[in-house]
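Colleague: generate coordinates for the sequence data below:
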Amino acid sequence: MSILSIFHGRYTNALTATDDGRNVSNVSALYILGDSSVDCGDNTLFYPLLHSHLSVYSCNGSDATLLPQLIAEKIGLTSIRPFYGQKGSMEEVLGGLNFGSTQATIMNEGSNSHQSLNQQLRQVSETMQLLQLQLTEDTAIEFTKSSIFLVSFGKEDHIDFFLHNSTSQIFNQNFTTILVDQMTNAVRYLYDANARKIICLGILPLGCTPRIAWESTNHTSAGDDTGNGCVDKVNQLVFKYNRLLEEHVAKLNAEFSDAQMVFCDVYNGMMEIINNPRLYGKLLSPLS
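Modeller: So this is what the prediction gives:
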């Protein structure tokens, strides 16, 4: 299963092959917005001061386990700096930035521990304005249009919802609609900032995560185990969010004919691996 096979929407291959077989990217830069799905904990206000002493897991561009890094490698971009890890050079901005922050949410802006969706959008706007100051306006606009903006939110909102709220059908639907509407507004905001290549990532099957599965065994209202260790009610809500977001992205893609907006379905890809683990890796024997 290739990285590009999970994208839905109009997609133009970002790579062209040279005569000697090397891949050359047609993308200027990759700018990433999101939560822990795109950041492993280093992108905080005090990143430059605390990173070398307190960081549990390095996230300086060498980590190849997060999907944005895999995409960056695929299109030939080698180093995406954390927003708060910049050292003030224009080369870093031109190389792409990761605005993502662990535990960032779509709706909640009350915490100082992470950057919300709206806060990250403001940081993107300020960065694009900086480009226009350093480059000519036309050059900056063309650079922005040829860059990819990857947006991955909703995971932390859903986790908070599952752990602290009821699961009534009406409230679930309202919750999903509110989140998707906010994501749709974010895509429109990026378009107005001259972004023309936008990827929206769906959410993984959170009902299969250890925390949610553990909560389910202790609180039966969280959902029923499906037999594969996953909580069905949780996965159903995540699936509805992904499907609605995909529909909205498709509508935006049709509305803005000069843009390429795609939805990345990580849910079904991960469920395929969970349900057929022997096809995708080696199963380890339980410890005796």
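
Colleague: C-alpha only now, for contacts and for neighbours.
Modeller: Noted.

Colleague: ranges for the strands of the stretch 151-288 of the chain?
Modeller: Ranges of strands in the stretch 151-288 of the chain, per DSSP state E, counting those that start in this stretch, are 197-201, 260-264.

Colleague: and Ser37, how close does it get to Phe153?
Modeller: Here Ser37 is placed at a distance of 8 Å from Phe153 (CA to CA, to the nearest Å).

Colleague: repeat for Asn235
Modeller: Distance, Asn235 to Phe153, by CA to CA: 16 Å.

Colleague: more neighbours: which of those two?
Modeller: Comparing Asn235 with Phe153 by other CA atoms under 10 Å, the one with more neighbours is Phe153, at 27 against 19.

Colleague: before we move on, back to that, how about JSON lines for the strands of the stretch 151-288 of the chain, with distance to Gln69 and mean neighbour count added?
Modeller: Putting the strands of the stretch 151-288 of the chain into JSON lines (distance: least, CA to CA, whole Å; neighbours: other CA atoms under 10 Å) gives the following:
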{"stretch": "strand 197-201", "distance to Gln69": "14", "mean neighbour count": "25"}
{"stretch": "strand 260-264", "distance to Gln69": "15", "mean neighbour count": "25"}
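
Colleague: how about those strands, which one is nearest Asp138?
Modeller: Asp138 lies closest to strand 197-201 among those, at 17.5 Å (CA to CA).

Colleague: where along the stretch 101-250 of the chain do the helices fall?
Modeller: Per DSSP state H, counting those that start in this stretch, the stretch 101-250 of the chain carries helices over the ranges 117-134, 137-145, 155-164, 169-192, 210-218, 232-255.

Colleague: would you do the same for the sequence below? I want to compare the two.
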Amino acid sequence: MHHTGANAQGLVPALYVLGDSLVDVGNNNHLELSLVKADFPHNGIDYPGKKATGRFSNGYNFADFMAQNLGVPTSIPYLSLSPDSNNTDEYLAGVSFASGGAGVLNNTNSGKCISFDEQIDYFATVYGVLVQQLGAEKTLDHLSKSIFAVVIGSNELIKYAKSDPATSTSPEDFVASLVATLQDQLKRMYNTGARRFVFIGTGPVGCCPALRERNETKECNEVGNDVSTLYNRGVSSLLNEMKESEVDMSYSFFDTNKAVLQYISQPSNYGFQEVADACCGLGDMNAKIACLPISTYCSNRSDHIFWDYYHPTETTARMVTSVAFDGSAPFVYPINIKQLSI
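Modeller: Below you'll find the model as predicted:
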């Protein structure tokens, strides 16, 4: 593939990102009424200039490492762009619509984030501007060569794991309803020009410090991990069905659950020492309170799996992304991100 301009080195023309806090690179900073934010210390303590950028991390996150691996710039937060100016160049360089707190369902953290449906609406707006400026053919050509990364679902799974088993639906029914909603959403992205999908599956949410801390034994929450396994299975078969009906669509699915459980069960093989406690927070396991300016944080961030009570450290995000980029089954399939970008 031949590229000109700034992306001469890139494997693809651009990376478009939709999802939740695992890939938010600053959209929530622009939501005045939201409390789901990370634009304050100690977030970003390992980011260049020790800057808190709105990433829920001590440094870079999945979105940054995906862009680095693809040789393209990190996608610009959509809400940081002025809506009334002609942003064609920015739009062509890749946009992030991801928002901390977002889920598959519109009522997940409603009013505190850009819901997944709204993110797809924003992408449709970008598509409209590009068609106006470049024409439909050039726009579709650009989008069909670009990568669309989706990271969504953890917020619902964590909420489900915390809910009272007596009043909640079965894990199977719960996941089936999420996947049914997701089917319409991914189809809408496809209808707006997305062709190459990277879906980063949910991790072992039951092992995040916030859910471990609720267990008397401090072990991982089994409901959380089981429902993550079910969800990843459901999303994977949904993508497979889409590919069968849309011949020009291709995808790479990464099973974050399998990969991170390996780190948790054999930490020393991967350079980790602390697999349970959060690095930044307060209280038992540093998991009672989010990473706030009043929280304490560990000095050895690179040997912790978790940065705060929900989110991975920069080290974990880097390792996971590199497996998604050029690893193989059972972690990433039917192809990896690198193969998808060729």
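
Colleague: related to what we said a few turns ago, make TSV from the helices of the stretch 101-250 of structure 1 and add distance to Phe46 of structure 1 to it.
Modeller: Conversion of the helices of the stretch 101-250 of structure 1 to TSV gives the following (distance: least, CA to CA, whole Å):
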stretch	distance to Phe46 of structure 1
helix 117-134	16
helix 137-145	28
helix 155-164	22
helix 169-192	26
helix 210-218	28
helix 232-255	33
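
Colleague: looking at the ones you listed, which is closest to Ser28 of structure 1?
Modeller: helix 137-145 (6.3 Å).

Colleague: looking at the helices of the stretch 101-250 of structure 1, which is closest to Cys59 of structure 1?
Modeller: Cys59 of structure 1 sits nearest to helix 117-134 of all those, at 18.0 Å, using CA to CA.

Colleague: what residues does stretch 61-70 of structure 2 touch?
Modeller: 10-12, 15, 17, 22-25, 55, 73-75, 314, 317-318, 321-322, 325, 338, 341 (CA atoms under 8 Å, 6 or more residues apart in numbering).

Colleague: again, only using 6 Å
Modeller: If you take CA atoms under 6 Å, 6 or more residues apart in numbering as the criterion, stretch 61-70 of structure 2 is touched by 10-11, 23, 73-74, 314, 317.

Colleague: show only the entries of these found in helices.
Modeller: Here DSSP state H is the test, and those give 314, 317 as lying in helices.

Colleague: closest to Gln185 of structure 2 out of the contacts of stretch 61-70 of structure 2?
Modeller: Distance to Gln185 of structure 2, by CA to CA, is smallest for Val23 among the contacts of stretch 61-70 of structure 2, at 18.1 Å.

Colleague: map that closest one onto structure 1.
Modeller: Superposed on structure 1 with TM-score structural alignment, Val23 of structure 2 falls opposite Val38.

Colleague: burial of that match, as a residue count?
Modeller: Number of residues near Val38 of structure 1 (other CA under 10 Å) recorded here: 24.

Colleague: same check on Asn215 of structure 2?
Modeller: With other CA under 10 Å as criterion, Asn215 of structure 2 counts 11.

Colleague: list the contacts of it.
Modeller: If you count contacts by CA under 6 Å, 6+ apart, then Asn215 of structure 2 has nothing around it.

Colleague: distance of it from Ala161 of structure 2?
Modeller: To Ala161 of structure 2, Asn215 of structure 2 is 12 Å away according to CA to CA.

Colleague: what of His142 of structure 2?
Modeller: Distance from His142 of structure 2 to Ala161 of structure 2, by CA to CA: 40 Å.

Colleague: out of those two, which sits in the busier spot?
Modeller: Taking His142 of structure 2 and Ala161 together and counting by other CA under 10 Å, Ala161 has the greater number of neighbours (22 against 18).

Colleague: mind listing what the closest residue to that one other than its chain neighbours touches?
Modeller: Once flanking residues are discounted, Ala161 of structure 2 sits nearest to Gly224: 4.9 Å by CA to CA, 6 or more residues apart in numbering. Applying CA under 6 Å, 6+ apart, we find Gly224 of structure 2 in contact with 161, 205-206.
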